[in-house]
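Peer 1: Quick one, fold the following:
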Amino acid sequence: MTQIINFAHRGASAVCPENTMVAFRKALELGATGIETDVQMAKDGKLVLIHDESVNRTTNGQGWVKDYTFDEIQQLDAGSWFQESFRGEHLPSLEELLLLTKDKETIINIELKNGIIQYPELEERVIATIRSFGMEDRIVISSFNHYSLVKCKSIAPEIRTGILYMEGLYEPWEYAKTVSADALHANKYAVLPEWIEEAKANGIVYHPFTVNDSEEMKRLIVAKVAGIITDHPDRLHHLLQIEGA
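Peer 2: A predicted model of the protein is given here:
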């Protein structure tokens, strides 16, 4: 049986400040075989890992990511908002995460955050960074911006892509073919066993998000999804060992 990928959502974000190196390292300690993260672009074009378009929620700064240089972003405290013991954690670059995982077998899901802010050449910069580490076969690029995924495939057809969507997409495996995507990164409520089978028959896999409840995890494991995105990689790791999946 093919091992279900245990994607740690923004790292081990249930126990560490999201999208920080401490969260990524903790995820690996807790049994994650994949890491999901979000990438945006600083004012000077450098790639920074952060979910929100602004730094307000997860740092002690204020304003848009796009208005900071990377060096300025590095000076922000990205840990104490979560817990005082994490004070001093910073927002990392994409390079830092790839360096951490380069010599492991970890699959990296990079979500391009370019739905609200259209970062120029974000796709080119992300792909160039992936290629510089020789990790093309270990990456899945996802986005709610499906035009961006088409662009990624045109630049790097060898890198897998996953369409992010919520509920109600009709025959998503057929739609995935129109954008040459490899995976469906669906909201957990938009995943049924018969859809998983149909998608698989069409060469498309499911990586649902964000699955934190053990019973929901069990349902998806039995339904044979290819990966699960969770804030609790330890919980999923335990279940996968029990189920032998």
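Peer 1: Only C-alpha atoms from now on, for both contacts and neighbour counts.
Peer 2: Fine.
Peer 1: which other helices and strands contact the helix or strand hosting residue 38?
Peer 2: Here residue 38 sits within strand 34-41, counting by DSSP states H and E. Counting by 3 or more Cα pairs under 8 Å, 6 or more residues apart in numbering; DSSP states H and E, the packing neighbours recorded for strand 34-41 are strand 5-9, strand 47-49, strand 107-112.
Peer 1: Out of those strands, the one nearest residue 237 is which?
Peer 2: Of all the helices and strands packed on strand 34-41, strand 5-9 sits nearest to residue 237, with 7.0 Å by Cα to Cα.
Peer 1: To compare against the first, here's the next sequence to fold:
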Amino acid sequence: HPEAYATLVVNTIDSLGINDRCLLQSFDPAMLEALHALDPDLDLALLVENNDDVATNLGRLSFSPSAYSPWFGVVDDALVRHLRELDIQLVVWTVNQENDMQRMIALGVDGIITDHPDRLLRLLERE
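Peer 2: Below you'll find the model as predicted:
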């Protein structure tokens, strides 16, 4: 029941007053649709774990999300440029090795999801 879950999430972040600091992500387009219907101003990210192209994945939504969030291994210069043209942020997951983090930073992704934020912070401090 995406609508019921979305209502709980939106009510919670509303009550905490943190809407402007949240990026809500889901692999499920129905969940993102339910969240968007409740609050079109929410920052939403489509998590992607398939080999479909960006247009196909974004076509599963009736709106343009704030962010597109694929596995980092599929990210290249062309994807970064394409999403910039669409004015959609690129947030990659799950980047745990420093060399992969460095590559994502060099590509200019907008966000990195990691199990090791300490490693990422160290790298960013060196930049």
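Peer 1: quick one: TM-score?
Peer 2: TM-score for the superposed pair, counting by TM-score structural alignment, normalised by the length of structure 2: 0.90. Supporting figures: 126 aligned residues with a Cα RMSD of 1.9 Å.
Peer 1: hang on, the earlier thing: what span of structure 2 is the strand holding residue 38 of structure 1 aligned with?
Peer 2: Following TM-score structural alignment, strand 34-41 of structure 1 has no partner segment in structure 2.
Peer 1: Please apply the same query to stretch 99-107 of structure 1.
Peer 2: Using TM-score structural alignment, stretch 99-107 of structure 1 corresponds to no residues of structure 2.
Peer 1: same thing with stretch 133-149 of structure 1?
Peer 2: Stretch 133-149 of structure 1 corresponds to residues 16-32 in structure 2, going by TM-score structural alignment.
Peer 1: where do the strands sit along structure 1?
Peer 2: Assigned by DSSP state E, structure 1 shows strands spanning 5-9, 34-41, 47-49, 107-112, 139-143, 160-165, 183-186, 205-206, 227-230.
Peer 1: first vs last residue of the match of stretch 133-149 of structure 1, how far apart are they?
Peer 2: 20 Å (Cα to Cα, to the nearest Å).
Peer 1: And for stretch 11-27 of structure 2?
Peer 2: With Cα to Cα as the measure, stretch 11-27 of structure 2 spans 21 Å from end to end.
Peer 1: which residues sit against it?
Peer 2: With contacts defined as Cα atoms under 8 Å, 6 or more residues apart in numbering, stretch 11-27 of structure 2 is touched by 32, 42, 43, 44, 45, 46, 47, 48, 49.
Peer 1: And the helices in structure 2, which stretches?
Peer 2: Here structure 2 has its helices, by DSSP state H, at 2-16, 29-38, 54-58, 77-85, 98-107, 117-126.
Peer 1: I figured residue 114 of structure 2 hits residue 100, correct?
Peer 2: No. Taking contacts as Cα atoms under 8 Å, residue 114 of structure 2 lies outside contact range of residue 100: 10.7 Å.
Peer 1: Please identify the deepest-packed of the helices and strands packed on strand 34-41 of structure 1.
Peer 2: strand 5-9 (a mean of 29; mean count of other Cα atoms under 10 Å).
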